[in-house]
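Asks: Let me see the structure of the following:
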Amino acid sequence: MNRVTRQHIDRTRQRKEKASRRPPSSSADLIGRPASLPWFLEFVGLLILPACAALGLFSPSHMAFEMDRERLRTEQPSLAQMTRRALQLLAAAPDGFFLMVEGGRIDHAGHMNDPVAAVHEVLAYDEAVAEVLKFAAWDNSTLVISAADHETGGLFQGENEFPDYAALAGISSSMEALADEFHRAVRAVGKPDEEAAARKVLRMAGVPDANLTSEEVSSLIEVADEVGIEYLEGGLPLKLGEAISRVLHVNWTTSHHTDVDVSLGVFGGESLRIKNNIDNSELGDAVIEALRVDPWKGHSFTHGSSSEDDCNLA
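Replies: Down below sits the predicted model:
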C-alpha cells in the first residue's frame, strides 16, 4: 500500500505541475507537502471537501479496532463512514472509478486469536458493504465484489460445547487494547498483587476470569511487557486471545493465514460473469473487463468534475 500511495501522490503532483508549468518536485516526504494533495488528519475535513482527489490519514498506523474506536475516543471514522464519503467524492467521476475498501482488521483479529474483535470487525465491514450496495442500487451500473484474499486463524467449531455467545457479547475490549490495560495494571503493583490486579482488569473488560486458572494468569503476567508490537509478532494480545478463547469455547488452529476457501459476493453490473468457485486471480480479470481498460497500457481516471481550484490545489 505504501507503493500505491506514493504512486498516486506522485501522479497527482505531476498532473498539477504540468498544468501549472512548475518544475518537478520530490515526493520523498509524502505528507510534508500539503499543497500537492488535500490531506486530512480529522474526518471532518473530508466531509467539507468538494469532489476531488484527497488523502485522509486518521492514524499514524493501523486504525483502532471497531469496538475500541468510540470507547477509547479515538475520533477516527468508521469503515462505513469512510466508504460513504469516498463514494460521494468519486460519484461525479466521468470515466467511472475503482474503489477498494478493506476490512483489514478482521485479519489482525485472526492473528491475535481475538474472537470478540473479529465479530465487531466483520459487522463493521458488513456496514461498509451496505453503503456500497446502497450506492450501486442507485447508480445501477456499478459492479460490487466482496471477497477475501485468505482466512486467518483457522477458526472452527471443534468442541462438543457451543461457544459462550453471551460471555463473548459482554467483553468490551479488543485483545490489543486489553493488553495495554493489562500491562499497566500489572506493572503498577508489586509481585504479590499481580494476579489480583490482572484479574481485576480482565473483569473490568467483561472477561469471565473465574474460568482462568492461576497458571494461565501467571503465563499472561510473564509476557505482560510484550505490548505495542506488530500484530504478527504475537505477544500479550495473542496470549490473551488464546486464554479467553478457551474460556469462551472458541477454537483456532493457528495465528497465521490458512488456505481454506473464502466467501465471494457480487452485485450489480456484469456480476453474472462471476460465479461458482473461482481462483482469486480471476477477480482481477473481472475488474479489468468491467472498467474496459488495458492493463498493459494503464489508464488515468478523472477525479470528478471539480477543478483543481475547487480543491485548493494551486
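
Asks: can we go C-alpha only for contacts and neighbour counts from here?
Replies: Noted.

Asks: now the helices for the stretch 101-250 of the chain?
Replies: Applying DSSP state H, counting those that start in this stretch to the stretch 101-250 of the chain gives helices spanning 105-111, 115-139, 165-169, 175-187, 194-204, 214-222, 235-248.

Asks: Mind putting the ones you listed into TSV with distance to H8 and mean neighbour count?
Replies: Shown next, in TSV, are the helices of the stretch 101-250 of the chain (distance: least, C-alpha to C-alpha, whole Å; neighbours: other C-alpha atoms under 10 Å):
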stretch	distance to H8	mean neighbour count
helix 105-111	23	24
helix 115-139	23	19
helix 165-169	41	14
helix 175-187	31	21
helix 194-204	44	18
helix 214-222	43	15
helix 235-248	34	23
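
Asks: for these, which one sits closest to E151?
Replies: Proximity to E151 (C-alpha to C-alpha) singles out helix 105-111 among those, at 7.4 Å.

Asks: picking up where we left off before, compare the helices of the stretch 101-250 of the chain and give me the one nearest Q14.
Replies: helix 115-139 (30.8 Å).

Asks: orientation of that closest one relative to helix 235-248 in degrees?
Replies: If you take axes from the mean of the first three to the mean of the last three C-alpha atoms, to 10 degrees, helix 115-139 sits at 90 degrees to helix 235-248.

Asks: Kindly spell out which helices and strands sit in contact with helix 115-139.
Replies: helix 66-69, helix 79-90, helix 105-111, strand 143-146, helix 165-169, strand 265-268 (3 or more C-alpha pairs under 8 Å, 6 or more residues apart in numbering; DSSP states H and E).

Asks: and for comparison, fold this next one:
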Amino acid sequence: MKVNKKVIGVTLASSLALSTLGFTADNSKVEAKKDPEKAKNVIVLVMDGVSSSTTTLARWYKGEPLAMDEILTGGVRTYSAESAITDSAPAGTALATGNKSNDKFVGVLPTTVTSPGVDQSLAENPYKPVANVLEGAKISGKATGIISTSEIQHATPAAFSSHVTHRSDYDNIAEQQVYQNMDVVLGGGKNTLLSQNRKDGEDLVNVIESKGYDLVETRDELLNSESNKLWGTFASSALAYDMDRSKTNPEEPTLAEMTKKGIETLSKDKDGFFLFIEGSKPDWAAHANDAIGMISDTLAFDDAVREAIEFAKKDKNTMVVAVSDHGNSGISIGNQNTNGSYPSIPVSTYVDPLKKATMTLEGALKQLKSDKSNVLEVAALYGIDNPTPAETKELNNSTNLGKTLVQLLATRANIGFTTGGHTGEDLFMYSYGPGKPVGFVENTDIAHSVASAMGFDLKKLDDQLFVNAEVAFKTIGATVSINASNKENPILVVQKGKTIAELPVNKDIVLINGKENTLRSVTVQSNGIFYVSNEVVELVKKGK
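Replies: Purely as a prediction, here's the structure:
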C-alpha cells in the first residue's frame, strides 16, 4: 500500500464483504496466484474507433503479424442502451462500469433504454453515477493509472476515472481525476488543468504537485523519472499522431513508451495494479477518413499492447484485455473501382499507395502555407505524388483540401468509406492471462471479468460508493443543504446534532467539524443530486 494515501478510520471494507475486495476476514491479502481466475494486475487497452478492416489494413501495411493477433480470444458487441451505434462515452462507461448507457453519458446510468436485451431498470435511476473498475482496484489497495493519446479528460479515459452527465464537461472530469488519487496519469489535456481555462479558477496543476506527483511534460522527463507517482501532461490538448511525432512533436513520448513507464511505475506496488490505456486518435482519423492516421495510430496502439503482453508473460499474474470501443468510418479494403476485378488485385495495389505518405492528414495540413502556394508539396506528404492533370486540378481548386486529399488517396489505394461517423459492427477482443474474458461477449461483460479477476463485485461496490446523499443522511436523522456560494464548486453540508460535515463536489475529502479527512472515493453531483459513499454516512452517524 502506498504511504502517501491518507485513509480515514472507517473504511468501506467494514460495510462491504471483505472477500469481494480481495481481503480475508482477518484483513490479510488474498494471494492471487492461489486462484487461476484471479489476477494481481490488470491492464485494459482500448483502441478508439478501430474497425476490423482497420486492423487488417494495418497488418498488411506493416507486413507482419500484429502483437494483438497472438492473443485474439473472441468478439465484442458494442451497442449502447439506445442505439446500435455507440458514442465513446457510453462505450467507455460499459467497459469501465459494466452498465450500458446513453449518448455522451460518462460513468452514469441512462435515461433511455431502447436496445433489445438491455435491462430496462437501468433507466429507473437516471444519471446516477456507477462504480468503475479503477475505483474498485484502488479500494482493493492496488495502484491505479490511466494513459491516453488524447486529452485525459476525453470520453474513454474519463469513463474509467470520473462521472458526469456529458462528456464535454472537462472541468468536472479533470477535477475528479485529480482527486481520484491515481498513481499514474499520462497523456494530453494540460489546458483543462490551468486555472485561467477553468470556470472555477482552480489551479489543478498546483493540486497535482501538492499531492506528491512528479509532474513531467516531456518524453525525457518521463523516461528519467523515478517517482512512484507520475502525472505526465505532454500537450495542451491531444498528442500528435505517431507518424507525425518525430517531425512535429519530438518531445512527446510514444504510447508504447508511456505504457512501459506506467507498468514499471505501478508494478512497484506489492498489492498489484490496474492500468487503463487508450490509443485515442485512430478514431479521430477515421472521422476524417484519413487512412494514414488510422494505420499510424493503430500500429502505435499495437506497440503498446506488445509492452503489456511482454510484462504479463514475465509476471504470469497479469490479465491483459485489448479491444476497440466501436467501429468508425465504414472503411473497406475495396471500393466501387474493384467491383469486377477484386479476385485478381494483389495486396500491393492497396498498400503501396498508402506507403507513399510520410505524414497523416493532420500533419500534412499543418505544413500548408497561409497562401496555399505549397498545395502540391502538402499533397506529396500525404502520398499524392506525381499527380495527374485531373488530380492537380482538384487539388488547386479544392475548397476543402483535407477532404480532397483523403478522397484522392482512397481512390488510388482502392479504399472505401461509408461514413464520417461511428459504425455498429461487432469487433474483435484480445485477452491474455488469469481470468481473461473469452468468446463472444457484451462490452459490459469485460468490466465484470476485470472486476472478478481483481476480486470484487461491481454491483456491491456501487452500492457502497454512490448512494443518494439526501436519502442516506435522512435515514440517520441528518439534514442536508448545499452551499452554492461558489456555483462551480458547490459543497454538500450535512448536519446531525453537533456534527457538521462538508463535502466539496468532485473531491475525495470531507471536513467534519472543520477537520479534513481523505475518503476512498470522490463525491459526485449528477443532474443536481449529490452522491456519496456509505463511508461518509457512517462517519456522520458516529459523529467522527
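
Asks: Please identify which of the helices and strands packed on helix 115-139 of structure 1 is closest to R6 of structure 1.
Replies: Of these, nearest to R6 of structure 1 by C-alpha to C-alpha is helix 79-90, at 19.0 Å.

Asks: Could you check how far E516 of structure 2 is from S52 of structure 2?
Replies: Remark: distance between E516 of structure 2 and S52 of structure 2 (C-alpha to C-alpha, to the nearest Å) = 50 Å.

Asks: still on that earlier bit, in JSON lines: the helices and strands packed on helix 115-139 of structure 1, plus distance to K239 of structure 1.
Replies: Below are those laid out as JSON lines (distance: least, C-alpha to C-alpha, whole Å):
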{"stretch": "helix 66-69", "distance to K239 of structure 1": "19"}
{"stretch": "helix 79-90", "distance to K239 of structure 1": "27"}
{"stretch": "helix 105-111", "distance to K239 of structure 1": "11"}
{"stretch": "strand 143-146", "distance to K239 of structure 1": "31"}
{"stretch": "helix 165-169", "distance to K239 of structure 1": "17"}
{"stretch": "strand 265-268", "distance to K239 of structure 1": "34"}
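
Asks: E42 of structure 1 is nearest to which of these?
Replies: Nearest to E42 of structure 1, of all these, is helix 79-90, at 11.5 Å by C-alpha to C-alpha.

Asks: any idea how far A93 of structure 1 is from E17 of structure 1?
Replies: 21 Å.

Asks: Centre-most residue in structure 2?
Replies: With distances taken as C-alpha atoms, centre = their mean, P157 lies nearest the centre of structure 2, 2.3 Å away.

Asks: what helix or strand is it on?
Replies: Element membership for P157 of structure 2, per DSSP states H and E: helix 155-159.

Asks: Which neighbouring elements make contact with that helix?
Replies: Packing partners of helix 155-159 of structure 2 (3+ C-alpha pairs under 8 Å, 6+ apart): helix 88-97, strand 143-151, strand 273-279.

Asks: Residue most distant from the centroid, structure 2?
Replies: Farthest-out residue of structure 2 from its mean C-alpha position, per C-alpha atoms, centre = their mean: P389, at 44.9 Å.

Asks: in what helix or strand does the counterpart of P250 of structure 2 in structure 1 lie?
Replies: Aligned against structure 1 by TM-score structural alignment, P250 of structure 2 finds its counterpart in T74. According to DSSP H and E, T74 of structure 1 maps onto no helix or strand at all.

Asks: so what's T74 of structure 1 up against?
Replies: Shown in contact with T74 of structure 1 (C-alpha atoms under 8 Å, 6 or more residues apart in numbering): A64.

Asks: Quick check: it vs R13 of structure 1, distance?
Replies: The gap separating T74 of structure 1 from R13 of structure 1 is 31 Å, by C-alpha to C-alpha.

Asks: One more: V129 of structure 1?
Replies: 31 Å.

Asks: repeat for D68 of structure 1
Replies: 36 Å.

Asks: still on that earlier bit, give me whichever of the helices and strands packed on helix 155-159 of structure 2 is most buried.
Replies: helix 88-97 (a mean of 32; mean count of other C-alpha atoms under 10 Å).

Asks: That one aligns to what range in structure 1?
Replies: Using TM-score structural alignment, none of the residues of structure 1 align to helix 88-97 of structure 2.

Asks: In contact with V76 of structure 2, which residues?
Replies: Each residue near V76 of structure 2 by C-alpha under 8 Å, 6+ apart is listed here: 323, 426-429, 440-443.
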